[in-house]
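Asks: sharing a model prediction with you, sequence too.
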Amino acid sequence: MTRRRWVPEGTDQDVPNVARVYDCYLGGSHNFAADRELAREAVEMWPDLPLIMRANRAFLRRAVQFLAGEGITRFLDIGSGLPTFGPVHEVARVVQPEARVVYVDIDPVAVQHSRLLVADDPLCAVVEADMRDPAGLLARPAVAELLRPREPVAALLLAVLHFVTDEEDPARIVRELSAALPAGSALALSHGSREGRPDVVEKHEDLYARASAPLTMRTREEIVALFEGFRLLEPGVVYLPEWRPQDPAAVGPHPELFSGLAGVGLKP
């Protein structure tokens, strides 16, 4: 069978990849049997996972549209995964038709598929880089070009820092990225929380131990601390559906069941 165009040569299809597992939760088709098996086990353990992932994508849409409405036209989507469900450039251009977006991911499948998606878009670029090496990421030509005019940039770190271990220090990553962002830039961040469903957190972390990156859920205090150097916007760091919902009545009585925490901050 001919290898599909979005599968780079040498891709390991036997180890579950966190980007492709996420694609499974969203009902996507850019995944392999190992990814689908881990997703199946995870959902069996935590049936609300697909809803949580959709809530995360909904937060992305609201945050991007809000920041575009504040005049930001440049977006750096780090850990972008497979941007097939409302990609950032489409969301931002509802408000800013000339919005520029650089997608960054470490997974070759995500990078290859993203490049196919934006191949004819001169305002988008896709970079293969490891966020655990911020200096290397920032040195990539497409990223350097995005930052060069010293205009405000929205850095998006959605559902990715929980794949950074404590030893790799997620706060260090945010600090180094922040240092490169011009004044007036923004950070939109979501992160898996140990709160909301503490009964399944450790089991979920154990399950992801066999994936391409381990999972480290963190406390609210640890997630809030990632915004050091940014001014948190209202309503602060909250459960995913609570961040500026379009319909407050749709949040429901138990937003903690969505587990993930999210927030947006501005760099003075």
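Replies: Cool, the structure landed. Numbers count the residues shown, from 1 in each chain.
Asks: C-alpha only now, for contacts and for neighbours.
Replies: Will do.
Asks: can you give me the helices in the stretch 51-200 of the chain?
Replies: Taking DSSP state H, counting those that start in this stretch as the criterion, the stretch 51-200 of the chain carries its helices at 88-93, 108-117, 134-139, 141-147, 170-180, 198-208.
Asks: and residue 157, which of those is closest to it?
Replies: helix 170-180 (9.1 Å; CA to CA).
Asks: what is the closest one packed up against?
Replies: If contacts are counted by 3 or more CA pairs under 8 Å, 6 or more residues apart in numbering; DSSP states H and E, helix 170-180 sits against helix 134-139.
Asks: give the buried residues for the helix it packs on.
Replies: 134, 137, 138 (16 or more other CA atoms under 10 Å).
Asks: which of those lies closest to residue 194?
Replies: Using CA to CA, the buried residues of helix 134-139 come closest to residue 194 at residue 134, 26.0 Å.
Asks: from what I can see that closest one touches residue 177, true?
Replies: Yes: using CA atoms under 8 Å, residue 134 is in contact with residue 177, at 6.2 Å.
Asks: quick one: contacts of stretch 90-110?
Replies: 6-8, 11, 17, 19-20, 61, 64-65, 68-69, 71, 73-82, 88-89, 111, 114, 123-131, 142-143, 146 (CA atoms under 8 Å, 6 or more residues apart in numbering).
Asks: and for stretch 231-243?
Replies: With CA under 8 Å, 6+ apart, stretch 231-243 has contacts from 55-56, 58-59, 190, 220, 223-224, 244, 248, 251, 255-256, 258-268.
Asks: one more to weigh against that first structure:
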Amino acid sequence: MTDSTRGGTPAPREIDITTPHSARIWNYWLGGKDNYQADREAGDEFLAIYPGQRDKARACRHFLSRAIRYLANEAGVRQFLDIGTGLPTANNTHEVAQQEAPESRIVYVDNDPLVLAHARALLTSSPEGVTTYIDADLHDPERILDEATKTLDFDQPIALILLGVLGHVQDYDEARSIVKRLLARLPAGSYLVQCDGDDTSEAYIAALERYRDRSEVPYNVRSQDELAAFYEGLEVVEPGLVPIQLWRPEPNIFGEPPAVAEFGGVGLKR
């Protein structure tokens, strides 16, 4: 086996495996196999500056699982629109939602050719539910919503999931506009689940700056107040907008979760 496939997945055609790719690096941090040598090297360089990034990646995944279980079990949501899906790993949105409510309908959205190459892994579903995929750009929320109407019932509550993706929108006003435009067409009773990197860790910011020149889509941290503004007009679910390891933490054998520079929560549209 050559080194380019040592991560576990042959390189899809027309995908550059010599340049680090954010989705593959994230997959590496989560312990996945859909990554290549360039991604592992870039991931290790990032960890050398900000060792907490692996904890952050896992914290995001655990936050997603807890939020989906809350929505399915306590809020009764059965429809999920997950934008910026990334590469499939463990406990994807459809897996968690359909484990709790098999009839759940999930729409994934991404426009990354690498993710498209792995779409088949996402397009699995319980017999009672639906899982589908839209090739669309976060910067075009109207197209996303138009395509989502083919699968989701916009007369019933929908959970909008934006995990770690708004930081890729460089202009803050544009990021807020995207969230507002997406929420505007969702019915009352819908939810926003969102988190992004905040500016509380100097090491995290330094690692992002080091990586910025190597990334086609740089990531931008924001203050916690700026991130909280994405929830304007929504009723924030307890315990509020917090560092994500503190959002409804669950008992585990490892003790208290490590602190990470990631901030978010869940908000209800009335």
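Replies: Sure, I can see it. Model, not experiment: these values are computed from the prediction.
Asks: please state their TM-score.
Replies: Their TM-score after superposition, calculated using TM-score structural alignment, normalised by the length of structure 1, is reported as 0.89; 262 aligned residues with a CA RMSD of 2.4 Å.
Asks: quick one: which of the helices of the stretch 51-200 of structure 1 is nearest residue 32 of structure 1?
Replies: helix 108-117 (10.8 Å).
Asks: superposed on structure 2, where does the closest one end up, distance-wise?
Replies: Compared with structure 2 after fitting, helix 108-117 of structure 1 deviates on average by 2.3 Å (mean CA distance after the TM-score superposition for structure 1).
Asks: how about stretch 164-173 of structure 1: buried residues?
Replies: Using 16+ other CA under 10 Å as the test for burial, stretch 164-173 of structure 1 gives 164, 170, 171, 173.
Asks: again with stretch 214-225 of structure 2
Replies: Those would be 218, 219, 220, 221, 222, 224, for stretch 214-225 of structure 2 by 16+ other CA under 10 Å.
Asks: and of these, the nearest to residue 158 of structure 2?
Replies: For the buried residues of stretch 214-225 of structure 2, the nearest to residue 158 of structure 2 is residue 224 (25.1 Å; CA to CA).
Asks: tally of neighbours for the aligned partner of residue 87 of structure 1 in structure 2?
Replies: If you follow residue 87 of structure 1 across to structure 2 using TM-score structural alignment, you land on residue 92. Using other CA atoms under 10 Å, the number of residues around residue 92 of structure 2 comes to 17.
Asks: which of the contacts of stretch 231-243 of structure 1 fall within helices?
Replies: 55, 56, 58, 59, 220, 223, 224 (DSSP state H).
Asks: turn those into a markdown table, columns for distance to residue 195 of structure 1.
Replies: Converted to a markdown table, those look like this (distance: CA to CA, whole Å):
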| residue | distance to residue 195 of structure 1 |
| --- | --- |
| 55 | 16 |
| 56 | 16 |
| 58 | 20 |
| 59 | 18 |
| 220 | 8 |
| 223 | 11 |
| 224 | 13 |
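Asks: now the strands: where do they sit in the stretch 1-150 of structure 2?
Replies: Under the criterion DSSP state E, counting those that start in this stretch, the stretch 1-150 of structure 2 carries strands at the ranges 79-83, 105-110, 130-135.
Asks: ok, now the stretch 151-268 of structure 1?
Replies: Going by DSSP E, counting those that start in this stretch, the stretch 151-268 of structure 1 shows strands at 153-158, 186-191, 231-232, 238-239, 261-266.
Asks: got CSV for those, with distance to residue 119 of structure 1 too?
Replies: Below are the strands of the stretch 151-268 of structure 1 laid out as CSV (distance: least, CA to CA, whole Å):
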stretch, distance to residue 119 of structure 1
strand 153-158, 21
strand 186-191, 26
strand 231-232, 35
strand 238-239, 35
strand 261-266, 30
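Asks: could those go into a markdown table alongside distance to residue 35 of structure 1 and mean neighbour count?
Replies: Formatted as a markdown table, the strands of the stretch 151-268 of structure 1 follow (distance: least, CA to CA, whole Å; neighbours: other CA atoms under 10 Å):
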| stretch | distance to residue 35 of structure 1 | mean neighbour count |
| --- | --- | --- |
| strand 153-158 | 20 | 24 |
| strand 186-191 | 21 | 25 |
| strand 231-232 | 35 | 17 |
| strand 238-239 | 26 | 24 |
| strand 261-266 | 24 | 25 |
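Asks: minimum distance to residue 203 of structure 1: which of these has it?
Replies: strand 186-191 (17.3 Å).
Asks: over in structure 2, find the residue span that closest one aligns onto.
Replies: By TM-score structural alignment, strand 186-191 of structure 1 lines up with residues 191-196 in structure 2.
Asks: mean shift of that stretch relative to structure 1?
Replies: Mean deviation for stretch 191-196 of structure 2: 0.4 Å (mean CA distance after the TM-score superposition for structure 1).
Asks: tell me who's in contact with the most centrally placed residue in structure 2.
Replies: The centre of structure 2 sits closest to residue 163, judged by CA atoms, centre = their mean, with a distance of 3.1 Å. Residues counted as contacts of residue 163 of structure 2 (CA under 8 Å, 6+ apart) are 60, 64, 83, 84, 193, 194, 195, 196.
Asks: let me know the closest of those residues to residue 2 of structure 2.
Replies: residue 84 (30.2 Å).
Asks: gap between the closest one and residue 236 of structure 2?
Replies: 22 Å (CA to CA, to the nearest Å).
Asks: measure the aligned partner of residue 33 of structure 2 in structure 1 to residue 35 of structure 1 for me?
Replies: Correspondence of residue 33 of structure 2 to structure 1, assessed by TM-score structural alignment: residue 29. Distance, residue 29 of structure 1 to residue 35 of structure 1, using CA to CA: 11 Å.
Asks: which one's more surrounded, those two?
Replies: residue 35 (23 against 11).
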